[in-house]
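*Asks:* okay, structure incoming, though there's no sequence with it:
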């Protein structure tokens, strides 16, 4: 691609340790042992494996139980990715270079697409994160008891907790580099743009969950079966509308904060606070109701999400632990290697929230093979986790 090496991308890639000349081709494979550092292939394996297993689970559930919700979440998130990301990588090709400059650059991973712009793990992280957040909320019965909108708000909150653990670590370990000169990335929250903290961590999964549950999930809960063609067009529409939601939901910050980074940041964070104030009481209330058996409703289980969320959190804890020596020796927010650091205290808060969500789905009753309630400590009844 002749215009792939723009000045901003060249600057960002150089900071990450590679040049535009190394990032050639629509598709490229590299040795996992030749990457920038050992954390890159570990992250790649964690995310790609989890995404593949999430897809397998979704297909198995569709075949066994006629429930396409997980399949639609997976492909809807992937459709969203391919709508949102390419214009950010190649603004000139989409005619928006006068308004959008390169916002970030990913480092080179084992499997790469689009001239070094799109690692495979980024393709995989959208459906994996969306699946984990959506299914935790679904297991707690939020959609069934509280409706589509409040359920989507809770998905955005849960996704935010899981994603920000990753988001605040990436710049220090050179998984990607943000363009801090780009006004669209302002204001910054240490090493992370506040728009990323709010829009990509909370609002886009909220938008996706709203569309998935409205077009598919709520109707599946009512017993409806979809044909293959119906699922295809609904998934495409979900990806498109979720993309629109990503621009609509942050409007208070993008419009009223247009003239000031400070005002824009405050408005972004205000949206996040509202999201948390709505979601936290709902999630706690639903956990308590299921835990003590007040609701008397059918219980939905997802064994994959329960287990892999622990794998994700455990691996991220190890990666964070490996980064702490450089983190604590950083001066003015920059390590000795010249890498920006994220916010450890915010990350710990996100760890706490994510662990609490996982603990919640481990301590509620699971579904028995008949679809009836089974006690959390029951070992005698079979469970449908797929």
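*Replies:* Looks like it arrived, so ask away. None of these values were measured; they are calculated from a predicted model. Numbers count the residues shown, from 1 in each chain.

*Asks:* use CA for all of it now, contacts and neighbours both
*Replies:* OK.

*Asks:* setting the sequence-adjacent residues aside, check what's closest to residue 185.
*Replies:* Spatial nearest neighbour of residue 185, excluding adjacent residues (Cα to Cα, 6 or more residues apart in numbering): residue 193 at 5.1 Å.

*Asks:* how about residue 297?
*Replies:* residue 373 (7.8 Å).

*Asks:* need the strands for the chain, in chain order.
*Replies:* According to DSSP state E, the chain carries its strands in the segments 27-29, 104-106, 111-113, 118-119, 176-178, 188-189, 192-193, 366-367, 373-374.

*Asks:* what sits against residue 238?
*Replies:* Residue 238 makes contacts with 76, 208, 211, 212, 215, as judged by Cα atoms under 8 Å, 6 or more residues apart in numbering.

*Asks:* among the residues you listed, which lie within helices?
*Replies:* Using DSSP state H, 76, 208, 211, 212 are the members of the contacts of residue 238 that sit in helices.

*Asks:* which pair in the residues you listed spans the largest distance?
*Replies:* Farthest pair in these (Cα to Cα) is 76 and 211. Separation: 9.1 Å.

*Asks:* included below, for side-by-side comparison, is a second structure:
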């Protein structure tokens, strides 16, 4: 698809080791042993299997307990993906090339779509990450006690921790490459644009969680049942409105950021700090009061999220450990292969937050009867 090989994408593709003009078609398959390095198939397998299991568990919850929240979350995240990503890959086809140049290029993986632009694992990572973050917050009973807005804020915070573990490692291992000359990607936080650190790691999942809980989750908590048609249109609306939220939430940084990259980065950091402070206070208070039994014990459990989150952290800990020799040998922020390195200390903090969040779900008391053991015909499905 040479007509869509913009100069920027072609240059990024070449740096990653493949040719834009020769990159497949609508779908392309490769041997996992022919990829850039061994970490790419490990990443693919982890994320794709996780997304499939998340979908399977969401279907099981709907069939056994009449709770469609996980399923709507899964498909809502996927709908969001197909609203947001294609214009980023083909700005010329959407008539926005004068305003949005190519921001990044993914490396080629075992399964790719759209002429090398969209790896299958990227499709999978949206619903998987959303499921893990949403599930952790829901298991702590935060939505039920603090409401939709605060619950969504906590989802954004947890998602941010899990996502940045991945985000700060990808450029070094050539999973993708950012266009650092693109002003939208400025300022950079080591190898990651601040826009990715804040918008894609925290604000979009916050927007999605708000929409899912507002249109479906809170009604399920009250015992409401939805028809297939109701769930379908609500899922579509969630995907669309979550996209709008992703535009609105970072608007302060977008507008004030016109004064310069440093100002934009500062406003991004302030937005993230505000989200993190609110979420940390709420999550610590909720966990403490649950442990002291001064708050109502949550009735919702999600064994898939608990188990897979542990696996995710173990896999990424191994990937980070494997990358450390090149990381510490880097000069001026680049490895000997010329690949940019992320921020190790920030990643370590994200690991700590993610681990503590998962541990919290195992250490709070619960009511005797939970949705995972309750009879599906119960008059009310706890959330």
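*Replies:* Received, thanks. Bear in mind that the values here come from a model prediction, so they are computed numbers and not experimental data.

*Asks:* grab the most central residue of structure 1 for me.
*Replies:* residue 129 (4.0 Å; Cα atoms, centre = their mean).

*Asks:* which non-adjacent residue is nearest that residue?
*Replies:* That would be residue 159: by Cα to Cα, 6+ apart, it lies 6.6 Å from residue 129 of structure 1.

*Asks:* surely the one you found meets residue 130?
*Replies:* Yes: counting by Cα atoms under 8 Å, residue 159 of structure 1 touches residue 130, with 6.9 Å between them.

*Asks:* what sits in contact with each of the two?
*Replies:* Shared contacts of residue 159 of structure 1 and residue 130, counting by Cα under 8 Å, 6+ apart, come down to residue 205.

*Asks:* who's in contact with the nearest residue to residue 310 of structure 1 once chain neighbours are set aside?
*Replies:* In space, and not counting its chain neighbours, residue 310 of structure 1 is closest to residue 358: 7.5 Å by Cα to Cα, 6+ apart. By Cα under 8 Å, 6+ apart, the contact set of residue 358 of structure 1 is 136, 306, 309, 310.

*Asks:* between those, which is closest to residue 50 of structure 1?
*Replies:* Distance to residue 50 of structure 1, by Cα to Cα, is smallest for residue 309 among these, at 9.2 Å.

*Asks:* so what does that closest one match up with in structure 2?
*Replies:* The alignment partner of residue 309 of structure 1 in structure 2, by TM-score structural alignment, is residue 309.

*Asks:* surely that match meets residue 133?
*Replies:* No: taking contacts as Cα under 8 Å, residue 309 of structure 2 lies outside contact range of residue 133: 9.2 Å.

*Asks:* and those two? Which one has more around it.
*Replies:* residue 133 (29 against 24; other Cα atoms under 10 Å).

*Asks:* how far away is the more buried one from residue 160 of structure 2?
*Replies:* 9 Å (Cα to Cα, to the nearest Å).

*Asks:* repeat for residue 338 of structure 2
*Replies:* For residue 338 of structure 2, the distance to residue 160 of structure 2 - Cα to Cα - is 27 Å.

*Asks:* ok, the two, which is more surrounded?
*Replies:* When residue 338 of structure 2 and residue 160 are compared on other Cα under 10 Å, the one with more neighbours turns out to be residue 160, at 31 against 12.

*Asks:* for the more buried one, what are its contacts?
*Replies:* Residue 160 of structure 2 makes contacts with 197, 198, 201, 202, 350, as judged by Cα under 8 Å, 6+ apart.

*Asks:* ok, and the most crowded of those?
*Replies:* In terms of neighbour count, residue 202 stands highest of those at 29 neighbours, by other Cα under 10 Å.

*Asks:* so who does the residue lying closest to that residue once chain neighbours are set aside touch?
*Replies:* The shortest distance from residue 202 of structure 2 to any non-neighbouring residue, by Cα to Cα, 6+ apart, is to residue 156 (4.3 Å). With contact taken as Cα under 8 Å, 6+ apart, residue 156 of structure 2 is in contact with 133, 201, 202, 203, 204, 205, 206, 209, 275.
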